[in-house]
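Q: Predicted coordinates and the sequence they were generated for:
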Amino acid sequence: MKTRNLTMNFGKRLIGIYRYRSLGTNVKSLTTTSRVFSELPQPEYDINYLCNVSNKEIISENINRRKGIGNINKVHELLSNSASKDLLNVELEKIPNKTDPTVLQYGNEAHVLNTCGSMPSFNFKPKEFEDIAKNLKLIRTENLGNLSGSRSYMLLGHLADLEEALIFYTIHELINRNFQLISVPDILPTAVIERCGMIIGNERTQVYSLDHVHGPDLSLSGTAEMSIAGKLARARLSLDQLPLKYAAVSRCYRAEASSISEERGIYRVHQFTKVEMFICCQPHQSCDILNELKSIEEDLFINLGLHFKVLDMPPHELGAPAYRKFDIEGWMPGRQQFGELSSCSNCTDYQSRRLDIKYETERNELEHVHTLNGTACAIPRMLIALCETHQTKDGDIRVPEKLLAYMRGKTIIQKQRLAGMRYVKHKPKIN
């Protein structure tokens, strides 16, 4: 009874959060950043390091290792020609973060740090997620052109329940680890997304941009990390606030394309739900906190009965903001392969310098915080790993014990009776 009451109370709390989010209101007020997103500060790049001639070769090599688009020679050329600050900032923006020296020894290969959980065994040939879900009438991925186009999906009945259970479970665990739950917007100024490290200007971008008729330059957020970082712009944090830990549930929008067979089905989609962790801390804390984020992800996935490996990613897989990044790849028995479930990154002061996020030191000086982020639960890939791992010979799905409290007592997911759906084919008009 005690567990049930806890679950019901937590459920009411989370439902309230969704209501607030739909009204565009933050559940947790960030009093240090009450101004609007559009008032972004000027970035404060590490000029002493980047513009030091003796560092040019190191920076250039780092850019090449990370397959970045920055050009440190052009930065120094602009400096020597006394170019405007705006022109200089355009080039400084492209320079990626430094790389953890440990990572440099990996070359182009990820390093396996450890393997967790038991490899599932079956006395039958395990099916792929799509086959399981369609046989049980749990998902719709075809003929959605009239709704949202390709790489979309619709979860039905018990699979939608499983999605909510994963969110409840994850948030509950994070709150117990002193994360503050907040609600974030999914539409952001494009400048915020750029300052968090996403490349916007390329011909092929992952960012969905809104038509300018809707107002200023706006885009759909790819992760809650961007909204939280943007809301903390110009923040002045005290030592007793650090480390500052946030958790958020949001929709993520990514204009990704892939023809790789391993990324079929709902493995790579244009929009999905994700629970994100975001932390601000003192610079000397960030390496330990990255390991803490990794441990949280490991615990979350082990408790769901998943088998996975933890990878320390090589330089070319870091993206522009990350100093170091760990990926977790889960075993998907139906596919007979590992697939990425989550990652966590230490971005050091890359984002805080671009968004002016600082803390007051013991000497009453202002320094940039270090920011870190981690995926606690990305729904589509978690569903693939869970359903394939916990499938039965009859084609049903066993609900992991940790999720039972959020599934209203349902221990197994079987074929459900749902009203049929009418498929609507989109016919383009011919002029």
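A: Now that the structure is in, tell me what you want to look at.
Q: C-alpha only now, for contacts and for neighbours.
A: Noted.
Q: And for Asn5, the neighbour number?
A: Residues near Asn5, counting by other Cα atoms under 10 Å, number 10.
Q: ditto for Val249
A: Other residues within reach of Val249, judged by other Cα under 10 Å, total 27.
Q: what kind of secondary structure is it in?
A: Recorded secondary structure, Val249: strand (DSSP: H, G, I helix; E, B strand; the rest coil).
Q: That one and Ile47, how far apart?
A: Val249 sits at a distance of 36 Å from Ile47 (criterion: Cα to Cα, to the nearest Å).
Q: got it, and Ile289?
A: Distance from Ile289 to Ile47, by Cα to Cα: 27 Å.
Q: Who has more neighbours out of these two?
A: Ile289 (20 against 9).
Q: what's the closest non-adjacent residue to the more buried one?
A: Leaving aside its chain neighbours, Ile289 sits nearest to Leu372 (8.0 Å; criterion: Cα to Cα, 6 or more residues apart in numbering).
Q: Run through the residues that contact the one you found.
A: Residues in contact with Leu372 (Cα atoms under 8 Å, 6 or more residues apart in numbering) are Phe278, Ile279, Cys280, Ser286, Ile289, Leu290, Cys344, Ser345, Asn346, Cys347, Thr348.
Q: any idea which of those is closest to Arg4?
A: Within those, the smallest distance to Arg4 is 29.5 Å, found for Phe278 (Cα to Cα).
Q: Wait, the closest one touches Glu225, no?
A: Yes: with contact defined as Cα atoms under 8 Å, Phe278 counts as touching Glu225 (6.2 Å).
Q: any common contacting residues for these two?
A: Asn373.
Q: circling back: compare the contacts of Leu372 and tell me which is most surrounded.
A: Highest neighbour count within these, by other Cα under 10 Å: Cys280, with 29 neighbours.
Q: got the buried residues for the host helix or strand of that one?
A: Cys280 is located in strand 271-281, with elements delineated by DSSP states H and E. Across strand 271-281, burial judged by 16 or more other Cα atoms under 10 Å covers Gln271, Phe272, Thr273, Lys274, Val275, Glu276, Met277, Phe278, Ile279, Cys280, Cys281.
Q: Use this one as the comparison:
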Amino acid sequence: MASDRMDGKTDSGDPRFEILIVGMNGDLRGKQLPPGTEDKVWAGDIRLPTSTQSLDIWGDDNDDITGLSLTIGDPDGKVIPDRRSLAPMPWAPEGSMQVLATMHEFDGSPSFMDPRAILASVVERYAARGLTPVVATELEFYVTSGDWRETGRPCPPGSLTYRGEPNGFQLYDMSAVDALDGYLQTLRAYAKAQDLPADATTAEFGPGQFEVNLLHRADALAAADDCLYLKRIAEQAARRHGLKSTCMAKPYSEHAGSGLHVHASIIDGQGRNILDAKGGEPKLLKSVTAGLLNTMREAQLIFAPFANSYRRFQPGSFAPVDLTWGSGHRGTAIRIPDKDGPAARIEHRVAGADANPYLLLAAILGGMLTGLDGELDPGEETTPSHIPVNTARLTHDFLSAVEIFRTSPFIADIFGARYQALYGDTKRKEALAHLRTVSDFDYRTYLPRL
């Protein structure tokens, strides 16, 4: 019988091969194959129902509202692997591998439901202009104790508490890093094994909250793959140490939420950053910023895809609530860290850690595209001493975000009208279920008094 080792390896057992597709919610689904069957994968002979990518957060295909499952016979699609994403699974028996794939119809076209295909289609629009987006992600997540199934809620690992209470804020606190050093070492070992471009790991505000930065790539699809793989290895490393990792946007009401920040620039065919202001007025940088701000409310459902996501948008927090921009200002929705040189870029700070990285990058790059088509004005800059008046706001309401998404021409253009309807209808069901659910807050607050 295989034994678990603290270095994250499994001593024995047969290796396995996993072919994975990405679901609507950034979840991984697919097939686990025995050794010696990899040829079927590379030949494109693996099949899965196309409806697999229409499943909601509960795993329901919602055929009654989408008509994409049994109504049409629940047809198969071809699962075509992307060799670039082939990576070892260091938590599994030696020799185990995983590969990401894209769902295709039998006529060879990508499924309209596949998040990887949606992002690829946006990248193709840049390529048609002779341009390439360059992106990097910064993922925040919490590590919690492993007894969450029994307690029904998360709590910090014991090494970060005193008599069950958190030890206070841990921002950049190396003692918090030291307290979970074994876990973080395993995470880094897994990242190295998968050749992920992981850079710094830092302790964030909340107890057990960490951020891992991934270096930029001139390949948006690969950058999204990196982010998804990072989420998986964070969870696998946690399991190895009897812990739990979570990318919920707001796992604790009293602690900071977790974000997924995206840095993005654009290079031309000669590798030059076209956002570089070269010491002058950053007109193009401002224009793509305006494009992002103009489309932000329409795409908020992508940035905040669940009911829990909206608990993160709190006034006075680092999660933005206004459609603002600023140079180096971490309280704004769009931050401009640099306007000159190869590092000129925007930082998009709205999305939660729960966002699907493929849909997230598609929405961001799509918004930037609108800024390439004309000289748009992002409005007044937000500074620590100046907050523009009458600034538009993001919504704090899940159902409102759903309705804005469902009627947006921008969303229909970037994601396709069919995916807009599928995603919007599925999320509307989730939002209504949340609205109808009577919570502990209701009972605790109202039952004794009303």
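A: Sure, I can see it. Keep in mind that what you see is a predicted model, and the values were worked out from it rather than measured.
Q: And the TM-score between them?
A: Scored against TM-score structural alignment, normalised by the length of structure 1, the superposed chains reach a TM-score of 0.29; 193 aligned residues with a Cα RMSD of 6.5 Å.
Q: Check which helices and strands the strand ranked longest in structure 2 is in contact with.
A: Ranked by residue count and defined by DSSP state E, the top strand of structure 2 is strand 132-145. If you count contacts as 3 or more Cα pairs under 8 Å, 6 or more residues apart in numbering; DSSP states H and E, strand 132-145 of structure 2 packs onto helix 115-128, strand 209-214, helix 220-240, strand 243-246, strand 260-267.
Q: what's the angle from the second one to strand 132-145?
A: This points to strand 209-214 of structure 2. Taking axes from the mean of the first three to the mean of the last three Cα atoms, to 10 degrees, one finds strand 209-214 of structure 2 and strand 132-145 inclined to each other by 150 degrees.
Q: List the buried residues for strand 209-214 of structure 2?
A: Gln209, Phe210, Glu211, Val212, Asn213, Leu214.
Q: Just the residues contacting that strand, thanks.
A: Here strand 209-214 of structure 2 has contacts from 136-143, 196-204, 226-227, 258, using Cα under 8 Å, 6+ apart.
Q: distance between the ends of stretch 170-181 of structure 1?
A: Stretch 170-181 of structure 1 has an end-to-end distance of 11 Å (Cα to Cα).
Q: ah, wrong one, I meant stretch 280-291 of structure 1
A: Terminal-residue distance, stretch 280-291 of structure 1 (Cα to Cα): 14 Å.
Q: Repeat that for stretch 435-444 of structure 2.
A: 17 Å.
Q: quick one: Arg188 of structure 2 from Ala238 of structure 2, how far?
A: 12 Å.
Q: between these two, who's got more neighbours?
A: Each of Arg188 of structure 2 and Ala238 has its neighbours counted (other Cα under 10 Å); Ala238 has more, 24 against 20.
Q: list the contacts for that one?
A: Val143, Tyr183, Lys244, Ser245.
Q: Format these as CSV; extra columns: distance to Asp76 of structure 2.
A: As requested, those are exported to CSV (distance: Cα to Cα, whole Å):
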residue, distance to Asp76 of structure 2
Val143, 37
Tyr183, 40
Lys244, 34
Ser245, 33
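Q: got these as TSV, with distance to Arg29 of structure 2 and neighbour count columns?
A: Output for the contacts of Ala238 of structure 2, formatted as TSV (distance: Cα to Cα, whole Å; neighbours: other Cα atoms under 10 Å):
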residue	distance to Arg29 of structure 2	neighbour count
Val143	23	24
Tyr183	25	24
Lys244	20	23
Ser245	19	23
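Q: of all the residues you listed, which comes closest to Ser175 of structure 2?
A: Set against Ser175 of structure 2, the nearest of the contacts of Ala238 of structure 2 by Cα to Cα is Tyr183 (13.8 Å).
Q: What distance do you get for that closest one to Asp199 of structure 2?
A: 16 Å.
Q: Then Ile19 of structure 2?
A: Taking Cα to Cα, one finds Ile19 of structure 2 at 27 Å from Asp199 of structure 2.
Q: and what of Arg116 of structure 2?
A: Plainly put, Arg116 of structure 2 is 24 Å away from Asp199 of structure 2 if you go by Cα to Cα.
Q: neighbour-wise, which of those two wins?
A: Ranked by neighbour count (other Cα under 10 Å), Arg116 of structure 2 and Asp199 place Arg116 first, with 26 against 12.
Q: does the closest residue to the more buried one other than its chain neighbours sit in a helix, a strand or a coil?
A: Spatial nearest neighbour of Arg116 of structure 2, chain neighbours left out: Tyr358 (5.9 Å); criterion: Cα to Cα, 6+ apart. Tyr358 of structure 2 falls in the helix class when you classify it by three-state DSSP.
Q: List the residues that contact Tyr358 of structure 2.
A: Going by Cα under 8 Å, 6+ apart, Tyr358 of structure 2 touches Gly26, Pro115, Arg116, Ile118, Leu119, Leu221, Ala224.
Q: Same list (these) but as CSV, adding distance to Arg444 of structure 2.
A: As requested, the contacts of Tyr358 of structure 2 are exported to CSV (distance: Cα to Cα, whole Å):
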residue, distance to Arg444 of structure 2
Gly26, 34
Pro115, 40
Arg116, 43
Ile118, 44
Leu119, 44
Leu221, 46
Ala224, 41
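Q: so which of the residues you listed comes closest to Leu100 of structure 2?
A: Closest approach to Leu100 of structure 2 among those (Cα to Cα): Arg116, at 9.3 Å.
Q: these two touch, right, that closest one and Leu221?
A: Yes: counting by Cα under 8 Å, Arg116 of structure 2 touches Leu221, with 7.0 Å between them.
Q: related to what we said a few turns ago, out of the contacts of Ala238 of structure 2, who's nearest Pro166 of structure 2?
A: For the contacts of Ala238 of structure 2, the nearest to Pro166 of structure 2 is Val143 (12.9 Å; Cα to Cα).
Q: could you pull out the helices for structure 2?
A: Assigned helices in structure 2, in chain order: 38-42, 63-66, 115-128, 148-151, 174-179, 181-193, 220-240, 283-296, 300-303, 357-372, 398-406, 409-415, 417-436, 440-446 (criterion: DSSP state H).
Q: Identify each buried residue in the second one, please.
A: Residues Asp63, Thr66 are the ones in helix 63-66 of structure 2 that count as buried (16+ other Cα under 10 Å).
Q: helix/strand/coil for Thr102 of structure 1?
A: Thr102 of structure 1 carries the three-state label helix when classified by three-state DSSP.
Q: Tell me how far it lies from Arg324 of structure 1.
A: On the measure of Cα to Cα, Thr102 of structure 1 and Arg324 of structure 1 end up 9 Å apart.
Q: same thing with Asn64 of structure 1?
A: 16 Å.
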